[in-house]
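> please work out how this folds:
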Amino acid sequence: MGEAGLGIDIGGSGIKGAPVDLDNGTLLVDRVKYPTPHPALPETVAEVVARLTEDLSGHVPSRSPVGVTFPAVIQHGIARTAANVDPSWIGVNVSALLSERTGREVFAVNDADAAAVAEHRFGAARGAVGTVLVTTLGTGIGSALLVDGRLVPNTELGHIELDGRDAETWAAASVKEREGLSFPDWASRLQRYYSAVCRVLWPDLIVVGGGVSREADQFLPLLDLPCPIVAAHLRNTAGILGAAALAHERRATN
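A predicted model of the protein is given here:
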């Protein structure tokens, strides 16, 4: 077994965690999951994270930091937005709060950013050089950007403007379902979205995640872009893996 780290993924419905083998990106034991408290206030969420950390602490060294994903823009540990959690999180230093409650060093990261790091370290973009864009097609469009493996945090490329509206309100997977779009019809919207992104970023690789990526063969071949676009390999474990990897890397550079 390689070096172990601990990753925790805070979502709107559940808070999940597991110890991770940081050499090969596998979970050392099955994920442990608790329901997300409602309302998802800082103190009540912190209690669940502390309980999860205690449950899993026997599988990682006591000195290991904890990586935690959070559904918000996270700037130097501080939540600047709040998606699927209570607005009272805005302005809270998530890393500091969770470090205090768990007794371990905690690194908080945006959930999409964590998933992208996991895909680069262990998944569809493993070893990729240059600019890698990872998008998640779901309720909205999540995005994350890496340049030569280094994360550019808190991109919000689902909100670029197309015809005077947020792109995700027109091209997300949830819109496909709501409007009953066929894969070809939806792909035409994705073509416009990804073409607009490519004109700005010129990525070397695009990775597409989200539940709909299981059907990637139904829509990715219909896209004509100036770079490869592939389906994500990691799904439910991506946030945990990426958070644990980032915490380890940040500890090493601090």
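> CA only for contacts and neighbour counts going forward, please
Will do.
> quick one: the single longest helix found in the chain to chain centroid distance?
Longest helix in the chain by number of residues (criterion: DSSP state H): helix 183-201. Relative to the chain's own centre, helix 183-201 is displaced by 21 Å; criterion: Cα atoms, centre = their mean, to the nearest Å.
> following it, which helix or strand shows up next?
strand 205-209 (DSSP states H and E).
> now show me the structure for the sequence below, then we'll compare the two:
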Amino acid sequence: MPARILSIDVGGTGLKAAVLNRDGELVSDHLRVLTPKPCPPDLLVKTVKLLVAPFKTYDCVAMGFPGVVRDGRIITAPNLGTDLYAGFALAAKMAKALGKPVRIANDADVQGFAVVKGEGLEMVATLGTGFGTSLFRDGELMPHLEIAHMLANKDKTFDQFIGEKERKKQGNKGWNKRVEKVLPFLYTLVHYDRLYISGGNAKHLTFKLPKNTKIVPNISGIKGGAGLWRQETWK
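Sure, this is the predicted structure:
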């Protein structure tokens, strides 16, 4: 297990980074810049390199990315441009740019490493530019479920139905009604024991949450990077 992990949280709105110890606690300042718009892959790599330049000492890199990731390559990037990112070897490109080994996972998966208790079936839902989920069984990350791209209502996917654009369009009151409508679907889908809600828009929730559901800090998206490196192997 590396002693110091540079953890990077890639979002559709902002890019955040900090250095962690083995326990996932920050041992550096927490830095943030806006995500460029548009943000093609090469510009993302360049922007991240500039963001983390102040961090001089770390052993490895963990990155949470808003899309489906496999073997260090991007499969989907709904809020950054799937056409641009599909097949892009982001882990290898970041490793070359930073000179350190890099592990990348979906951003909700990374959040989960920071918040799950490791008991039973636990689910994480992120409310931000889009909508993300991850699922853990007894602390082990399960295969990624890209619920964000499934239809939530008529012709709108979950990303479109409760994402940031729709929150601004509907206002917080209307958006809360939509999120409240969506949450029971998650339970019906997996029958989780606990649900953790995070992401930049979690702070806008106003309705009474279902039982076994709690809001967790958005900084979990960075802290979970240590969990990514606790895995013996990673693809």
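> ok, back up a step: the longest helix of the first structure to strand 205-209, inter-axis angle?
Calculated by axes from the mean of the first three to the mean of the last three Cα atoms, to 10 degrees, helix 183-201 of the first structure forms an angle of 140 degrees with strand 205-209.
> now helix 183-201 of the first structure: buried residues?
For helix 183-201 of the first structure, a neighbour-count test (16 or more other Cα atoms under 10 Å) marks 183, 186-187, 189-198 as buried.
> same check on stretch 145-162 of the first structure?
For stretch 145-162 of the first structure, by 16+ other Cα under 10 Å, it's 145-146, 149, 151, 153-155, 157-159.
> for stretch 92-105 of the second structure, same thing?
92-95, 98, 102-105.
> can you give me the helices for the second structure?
Under DSSP H, the second structure gives helices at 41-52, 82-85, 90-98, 107-115, 158-162, 164-190, 220-223, 225-230.
> so which of the buried residues of stretch 145-162 of the first structure belong to strands?
145-146, 151 (DSSP state E).
> can you add distance to Ala173 of the first structure and give those residues back as TSV?
Putting these into TSV (distance: Cα to Cα, whole Å) gives the following:
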residue	distance to Ala173 of the first structure
Leu145	20
Leu146	23
Leu151	25
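> ok, the most centrally placed residue in the first structure - contacts?
In the first structure, the centroid-proximal residue (Cα atoms, centre = their mean) is Ala112; its distance is 2.4 Å. For Ala112 of the first structure, the contact set (Cα atoms under 8 Å, 6 or more residues apart in numbering) comprises 135-136, 142-144, 239.
> how about a cut-off of 7 Å?
142-144 (Cα atoms under 7 Å, 6 or more residues apart in numbering).
> likewise Gly11 of the second structure?
Pro66.
> in the second structure, what residue sits furthest out from the centroid?
Lys154 (26.1 Å).
> and that residue, what pairs with it in the first structure?
In the first structure, the residue paired with Lys154 of the second structure is Gly164, using TM-score structural alignment.
> circling back: can you list the buried residues of stretch 145-162 of the first structure in JSON lines and add distance to Ser174 of the first structure?
Below are those laid out as JSON lines (distance: Cα to Cα, whole Å):
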{"residue": "Leu145", "distance to Ser174 of the first structure": "22"}
{"residue": "Leu146", "distance to Ser174 of the first structure": "26"}
{"residue": "Gly149", "distance to Ser174 of the first structure": "30"}
{"residue": "Leu151", "distance to Ser174 of the first structure": "27"}
{"residue": "Pro153", "distance to Ser174 of the first structure": "25"}
{"residue": "Asn154", "distance to Ser174 of the first structure": "22"}
{"residue": "Thr155", "distance to Ser174 of the first structure": "20"}
{"residue": "Leu157", "distance to Ser174 of the first structure": "17"}
{"residue": "Gly158", "distance to Ser174 of the first structure": "13"}
{"residue": "His159", "distance to Ser174 of the first structure": "15"}
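> nearest to Ile229 of the first structure, of those residues?
Nearest to Ile229 of the first structure among those: Leu145, at 14.1 Å, using Cα to Cα.
> doesn't Gly130 make contact with that closest one?
No - the pair Leu145 of the first structure / Gly130 is not scored as a contact, 10.4 Å apart, by Cα atoms under 7 Å.
> in JSON lines, list the contacts of Ala112 of the first structure along with distance to Val29 of the first structure.
Output for the contacts of Ala112 of the first structure, formatted as JSON lines (distance: Cα to Cα, whole Å):
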{"residue": "Gly142", "distance to Val29 of the first structure": "28"}
{"residue": "Ser143", "distance to Val29 of the first structure": "29"}
{"residue": "Ala144", "distance to Val29 of the first structure": "27"}
